[in-house]
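> this is a predicted model, with the sequence first.
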Amino acid sequence: MRPNIVHIVLSAILLTLFASSSYGQEIPPKKTSISPVIPSDTTVVKVPEVDNIPDSTQIEVAKVQDTTKPKKGAILSQIKRKAKDYERIDQKTKQITLYNEAELYYEDIELKSGIIVMDYEKQEIYAGRIKDSTGAYTQFPVFKQGSNVVEPDSIRFNYKTKKALVWNSRTEQMDFRIKADITKRENDSVYYMKGARFTTSKDIDDPEYYFVTNKVKFVPGQKVVVGFTNMVIADVPTPIILPFAFFPMTDKAQSGLLLPSYGENNQRGFFLQNLGYYLALSDNYDLAVLGDYYTNGSYALRGESRYAYRYRFSGNINVRYENLITSERGLPDYARQNIYNIQWSHTQDSKASSGSRFSASVNMGSSKYFRQSINQVNVGSTMNNNLSSSISYSKSFATIPAVNMSLTATHSQNTNTEEINMTLPTLQASVDRIFPFAPGDGPKKGFIKNLNFQYSLRGENRIKTYDSLFFKPQMFKDAQIGLQHSIPIATNFKLFKYFSASTTANYNEVWYMKTIRKDYDATTRKDTTTTVNGFDAYRTYNFGASIGTTIYGTFNFGSDKKIQAIRHVMRPSVSYTYTPSFDQYYENYTSYATAEAVVKEYSRFEGGIFGSPGKNLSNNIGFSLSNTFEAKVTEKDTTITEPRKVMLLNNLNLSTGYNVAADSLAWSPLRISGGTQLFKNKMNINFGATLNPYAIDNQGRVIDKFNIDNGGSLFRMTNANLTLGYSLASSDTKSGNKKTGDSQGERNGGRDDDLFGRNVDPSSRNDQSDDEEKDPISEFFKLDIPWDMTLAYSFNYSNTARENRISGNSLMVSVNSDITPMWKVGVSTGYDFVQKGVTFTQLRFDRDLKSWKLNFSWVPFGTNSYWSFFIGIKASVLQDVKYDKRSVPDRIIQ
């Protein structure tokens, strides 16, 4: 948080002014006296009487008696100046007068004004306005030093002592605009301002709001102290008053209090939510500690930290913990629950290291965190069903052949079943391909020259557990460890000019630290499985070959047709794989668990990370066909002679297989999948279906009989699916599709759009004001209303055992629109046609109040119903000037 509300504004003006101070001087004889400024009009500076200058704009400057002999012309050569009407140098009074569009440049000072008078004996500069033919003041002074700019009515500046007096100064620093009646610099480190008002409104003369104070003391780089300060809205003073205030003065982030929101919950009582403290620890990292407290004893703690080192890495960490209490101790419905969530994102800069890389994306915690959390900011993430994490380190060694190594820790969590799968860690190492028969610098053509092999190693420590056992001793006892060595040997070559062929041979060796032994226990009369600790291994191998080609076909309809031609590309391929039986790794035991003795077969490697060796001989022939359809369409614009290419079907794939060694059910189901893009790639359509050629019996089991021979069709559809995604915006034809994603929702495990609602937190310290330039509001609002829409449709059909059931059929939509230049509305909703109900629905309203913003978010129904209201200043330096009111979703602790 940056609490330096006034100091940044004041620093803009006051640093712009070199100096500000008052000083006295002796009054010489009348002929050389200086006429005082008339109190009734302090903004009019009188200059010496000059021909053709109206009296109202003239300055009378008298020579001041000074015993010090000035250096004649010492500074004139260093000054660059110009004026539209005239430039006058008076050696007697030691003054330079510039009139009408006057400009003066000295060192890092730039001064533009209607009239400028420079007294190089007293080393002072005077600048003011002039009147035009109508009597109105024009050409206000613009004083610039470095990056600081001041636009006063008049200015008096001593360029030696750096002292200055400024009347009705206007300046801007960062988000602040400041206007002060009089600004004065006492010495090198103290500034004073009188009659000052500061605001973040773009119109300093007619702001929507401002803070007014009569006394300001400013010490550059240290502090700002103000006296009685009142907030004014629409020129109406409000009850918001500060008797005094102190602000640290620095251009860096400052530590400070984060103001909370408050409310009442019918289960937990009154609350303060998101109360905290921001710690600006350094330029490279910070920390925000926030918390919630409820009067029934529930509380929550959160820590948020961001870090960044230029050209090295950046990231952020969020840690959340909540202690939830429902009802009161002793009552039947009393419940207590602890939930937590940890998020970590780390990205390494590409310039940091060319040979190694480290990255992290962590989102883990209680499965019910987002569903049970008492912080409504996360309500948009309650639909998350999965949490996932990955931490990886990779390194490449510049050897010949190249060697690559990586260590990865992964985490996958199903929030419905509360099942957690982790690898701590996964080790992968590989040696690049080696071509033993290829020349060092020649082409690799033919069967022999293309022959290559490589080596890869994969080791895993895999853990499967549940929420209740997470990081408990039992979790580590059930861990599985295994290593897999692979050596593939492959080559490819051309066959009959038009066919591409390849052959492969794979050798695999798997090492386990645990195996199993199955037996029959006569005491318990049950089959038992015993874990055997110790090293064991098995080895497998297989062979494969494939051949394929590409066929092009074009159907021409004529250049005068709307569709001139359709191009069809087919890529058929046939593959063959052979895997022998590895029955030497199988054992038998006799079970008496039933009335009859049964001989059962098993492999001691069952349940291992990389599975067990196959017992059945596999001799498969695979068939696949890939299709692409593309059209050439005549452009509507007759000046364009070349036709436009339109993708009809991006892919249409068919695949099946036949097991030569199988004694039944030799044919594999036919799998059909495809997808395309429509409406200039704004709509994505994907579909798939599985067709089984075999029939089923009355119990729903597949039998060795073709479905067509059983009185049915050639194929039996067992399942089908269709997904559709559509994104569109009114600006598509101008500047591309508009994306309105929810980055925090994505980090929480959700989508990158707002189909499932948006995590709305308008008071977040990371929220930035919208400073984009907008079109001016005309008398009549244009019909070109900005809007964007995201739509998703999902359909699933299941008929595996004649159930003939639609298992899923839902439509989700999110729409956002600027109904007026100042009003934005949005809605996320959907409908489940299977459950016959409306899905999660969220309504959003945003009002642009120029310097302020207003947000209202509402979930009208469901288990997560809530509302939140926020109004506050856009600028981050005044983000604590706000009103934030929100409800907390009433959830049942499960």
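In hand now; what should we look at?
> from now on I want contacts and neighbour counts done on CA atoms only, so please keep to that.
Noted.
> helices along the chain, start to end?
5-16, 369-372, 446-449, 473-477, 732-735, 743-747 (DSSP state H).
> residue 284: neighbour count?
12 (other CA atoms under 10 Å).
> need the contact list for it.
With contact taken as CA atoms under 8 Å, 6 or more residues apart in numbering, residue 284 is in contact with 307, 308, 309.
> likewise for residue 156?
Contacts of residue 156 (CA under 8 Å, 6+ apart): 124, 125, 126, 127, 164, 165, 166.
> please report how far it lies from residue 183.
11 Å (CA to CA, to the nearest Å).
> one more: residue 138?
From residue 138 to residue 183 the distance is 21 Å (CA to CA).
> again with residue 88
Distance from residue 88 to residue 183, by CA to CA: 29 Å.
> kindly report the same for residue 451.
84 Å.
> these two: who's more crowded?
Neighbour count, other CA under 10 Å: between residue 451 and residue 183, residue 183 has more, with 27 against 22.
> hmm, that one is touching residue 192, no?
Yes - using CA atoms under 8 Å, residue 183 makes contact with residue 192 at a distance of 6.0 Å.
> circling back to that earlier point, overlap in contacts of residue 156 and residue 183?
Counting by CA under 8 Å, 6+ apart, the residues touching both residue 156 and residue 183 are 164, 165, 166.
> right, and the first one touches residue 185 too?
It stands for residue 164. Yes - if you go by CA under 8 Å, residue 164 and residue 185 touch, sitting 6.3 Å apart.
> the closest residue to residue 721 other than its chain neighbours: neighbour count?
Distance criterion CA to CA, 6 or more residues apart in numbering; nearest residue to residue 721, sequence neighbours excluded, is residue 796 at 4.5 Å. Counted with other CA under 10 Å, the neighbours of residue 796 add up to 18.
> now swap in residue 531 and tell me
Residue 531: 11 neighbours (other CA under 10 Å).
> ok, it - contacts?
With CA under 8 Å, 6+ apart, residue 531 has these contacts: 514, 515, 516, 517.
> for comparison:
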Amino acid sequence: WSTEKAKIQGVLTQEGENFVNGDAVKKVDSNTLYMAGTGFTTCSHAEPHFQIKTGKSKIVLGERIITGPAHFEFFGIPTPLVIPYGYFPTNLEKPDITGLLMPSFQNSPSQGLGIVNGGWYFPINDFMNLELRGDLYLRGSWAVQATTKYRKRYKYNGSFAYNYRYQKRGLKLYEPFGGYSLTKNFSIRWSHSQDQKAHPTRKFNANVNLQNPNFFKNSANPEDLLNGTMSTTNNTMNSSITYNQKLGRANLTVSGNHTQNNGTQNFTTNLPKASFNVPRFFPFKSNDGRGQWYEKVGVNYSSVAEGRLKGNLNTIGTLLDSVPGYDFSDVLKEYGQYGIKHSGSVSTNAKLLKYFTFNPSANFTERWYFQQYDYAFDSTLNKATVVDTLSGFSAVRDFGLNASMNTKVYGTFLLSKGPIKAVRHMMTPRVSFNYRPDFGTAYWDYYQNFTDTLDNSLYYNRYSGFLYGSPGRGSNGSITFALDNTVEAKMAVRGDTTGQVRKVKLLERFNFNTNYRLAAEDGYHWNIVRLTAASSLFNKRLRLTYQGQFDPYGYTPEGDRTPVLALNLGQNLLVHRTSQFSASTKLSSNKKNSRNAVAYDQRGGAFTNGDIDFYNYQDLVPLRNDWDIRFNYDLRFLTDVEPGLEGEASPMFINEFSSHSLSISGSYRPTDNWSLNYRTGIDIAQKSVGFTTINAVRDLHCWEMK
């Protein structure tokens, strides 16, 4: 072994992402192999499903593979796809390796037969490389692409690509009939990413995509469009550049981005966008450890300044070409939106009377704009229209208050007999309050008010469609009430004599919630009461859930809802509206019952000797016998309110099923490579069988058959 030379029969090795096998191998040193009957593939199977086969080859481990004439094999069958020679780099990360980038063949009805994506790889230095690729079609179309990638360890990495396409579609003699076209298109892409270890406080990233408007449209194959096989996601072009700077605990981000639809030519550009964010801090916190209530007061602050240009390239181009004196400054004024937004919040939490948790908070938003709309009422149209855009600084602000309080109540019941030793009931009552004043009054001057010809009041927002919007009209205040319940039990461990117990959740949740609207103008102050419940039985094998909605308001004899409590109309405390109950379970096989094939010489001669695997011959596929089946039961019913009988003081409440079904699904996997999946169901309400599907899947290693 001192010479490191050898002759080897039957070799299988891996080079990069490729697997290499050879019938006979001559090893001349530690890194160089000469092979006869060589196969190259990315298939990891012992008998590859596809490979490039060649008579002779030279392999320099970790660097390159050089071959003579080679052909492509599919499931061991030679194909007419051949190459005169091959040069395959196996480690493109090494800077000193150059070589051929293998092309592929493509047949396009509009461009003819072509060889595409072939080229050469050039190392430039330790930090940069270059790939030159090209396409060539028999009808004269061609394309070139140059891509350079760069990387500096712990600093940055990126790539720059230039693509040029010269495309002929159809034949020249069909040009009078629209069957021929010639297009020239280009695209430039730059991607840059800074390593997180490059700088502790600064970061720069870029993703720039520039192309002529017809690049996507002209590079698409018409036959793909007709067949529906082309992805249209690339029809939108996106570019972005982002710079991030940490300032202590604060964070400053400056970015610019551009989004463009190449089909409609609509675009949105930020010129630029700067955001400043301060995470929550405690301005009154001291270091003496006294823990006063005001030391828990936390403050959040963020701001964003942005200039946004939004429009259509074709429309803007027409204006620039046809309107005298119309220039880019007019474009910025007509299609641009500008603004600054400040947002902040103050919050804290405190314990009240030892057992109650109180969480108050206040939030504030202020928008700075530099223009506003001025409306005038048109009696002919019976509505107001924008008559002018007034320049000047405007501060548009809104604020709100929030508070919540909750506690926990426990009840424990001890039992001396039976397997259940104790039951604990935990209740969590919660109350929350929120309020926001009416910003639609004349005091704030965010809206203009007019009276139409029918004496209706009309309100028009002076900042409609602006960058950060504006506060809505009407005050908003509500009180939310909720009660959460869980029930747990301590049960003795079966067969245990040491007194050990285990916890079991009898009721995972049983929750109520509703809210009261303080400023409801329609008289319906109370909202719908919602009830949810869930539990798991039989060691979580059976899952039960329930959801229901109940109306606190009553109904007139005509069946109409009225802002009078149902209890006052003698219609019970709550009126049932909808309920949904579901149950689900899953049964599965015991995978320990799976048996492997047993070799003949392990079965003890010609007699079975009680061996249940005697007839499980060698080379038979071992059985997995894995299966599972899932049942889902769903029941939904609602209460319809119909007019009552003549002379009755109440309507009729009619309960009916909206859905009632049982669905069954599962899978069966007899072997490692075969599986069956099925789904069916029964519509009990309609007395019919649902749509049934059965899928058979065969794992073909490199592919999958369904």
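Structure's in. What do you need? Keep in mind that what you see is a predicted model, and the values were worked out from it rather than measured.
> just give the TM-score of the two.
Overlay of the two chains. TM-score (TM-score structural alignment, normalised by the length of the second structure): 0.60; 631 aligned residues with a CA RMSD of 7.5 Å.
> could you dump the contacts of residue 284 of the first structure to JSON lines with distance to residue 567 of the first structure and neighbour count?
Below are these laid out as JSON lines (distance: CA to CA, whole Å; neighbours: other CA atoms under 10 Å):
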{"residue": "307", "distance to residue 567 of the first structure": "53", "neighbour count": "16"}
{"residue": "308", "distance to residue 567 of the first structure": "51", "neighbour count": "17"}
{"residue": "309", "distance to residue 567 of the first structure": "52", "neighbour count": "13"}
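> the residue nearest to residue 489 of the second structure when sequence neighbours are not counted and residue 540 of the second structure: what is the separation?
Using CA to CA, 6+ apart and skipping the chain neighbours, the partner closest in space to residue 489 of the second structure is residue 423 (4.4 Å). For residue 423 of the second structure, the distance to residue 540 of the second structure (CA to CA) stands at 18 Å.
> who has more neighbours, these two?
More crowded of residue 423 of the second structure and residue 540, by other CA under 10 Å: residue 423, with 19 against 13.
> neighbour count and distance to residue 248 of the first structure for the contacts of residue 156 of the first structure - can I get that in a markdown table?
What follows is the contacts of residue 156 of the first structure, written out as a markdown table (neighbours: other CA atoms under 10 Å; distance: CA to CA, whole Å):
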| residue | neighbour count | distance to residue 248 of the first structure |
| --- | --- | --- |
| 124 | 19 | 32 |
| 125 | 21 | 32 |
| 126 | 23 | 33 |
| 127 | 32 | 33 |
| 164 | 23 | 24 |
| 165 | 22 | 25 |
| 166 | 27 | 24 |
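> how about residue 804 of the first structure, what does it touch?
Residue 804 of the first structure makes contact with 797, 798 under the criterion CA under 8 Å, 6+ apart.
> actually, residue 256 of the second structure.
240, 241, 242, 269, 270, 271, 272, 273.
> what's the burial count for the closest residue to it other than its chain neighbours?
Residue nearest to residue 256 of the second structure in three dimensions, not counting chain neighbours: residue 272, with 4.7 Å by CA to CA, 6+ apart. Using other CA under 10 Å, residue 272 of the second structure is surrounded by 17 other residues.
> from memory residue 272 of the second structure sits against residue 253, does it?
No - counting by CA under 8 Å, residue 272 of the second structure does not reach residue 253; the two are 10.5 Å apart.
> residues of stretch 309-317 of the second structure that come out buried?
Using 16 or more other CA atoms under 10 Å as the test for burial, stretch 309-317 of the second structure gives 309, 310, 311, 313.
> now stretch 474-488 of the first structure
476, 479, 480, 481, 482, 483, 484, 485, 486, 487, 488.
> which members of those are positioned in strands?
Among those, DSSP state E puts 480, 481, 482, 483, 484, 485, 486, 487, 488 in strands.
> adding distance to residue 623 of the first structure, write those out as TSV.
TSV is the format used below for those (distance: CA to CA, whole Å):
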residue	distance to residue 623 of the first structure
480	37
481	37
482	34
483	33
484	29
485	29
486	26
487	26
488	23
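> closest to residue 594 of the first structure out of those?
Taking CA to CA as the measure, residue 594 of the first structure lies nearest residue 480 of these, at 31.7 Å.
> OK, contacts around the nearest residue to that closest one once chain neighbours are set aside?
Nearest non-adjacent residue to residue 480 of the first structure, counting by CA to CA, 6+ apart: residue 462, 5.1 Å away. Residues near residue 462 of the first structure by CA under 8 Å, 6+ apart: 421, 422, 423, 424, 425, 479, 480, 481, 609.
> sorry, back to before: could you list which of the contacts of residue 284 of the first structure belong to strands?
307, 308, 309.
> the residue lying closest to residue 631 of the second structure once chain neighbours are set aside and residue 690 of the second structure, how far apart?
Spatially, and ignoring its direct neighbours in sequence, residue 631 of the second structure is nearest to residue 664 (4.9 Å; CA to CA, 6+ apart). Applying CA to CA, the value for residue 664 of the second structure to residue 690 of the second structure is 10 Å.
> can you check which residues contact both of the two?
680, 681.
> what about residue 478 of the second structure, distance to residue 532 of the second structure?
22 Å.
> what about residue 489 of the first structure, how many residues nearby?
18.
> so what corresponds to it in the second structure?
Alignment note: residue 489 of the first structure maps to residue 346 in the second structure; criterion TM-score structural alignment.
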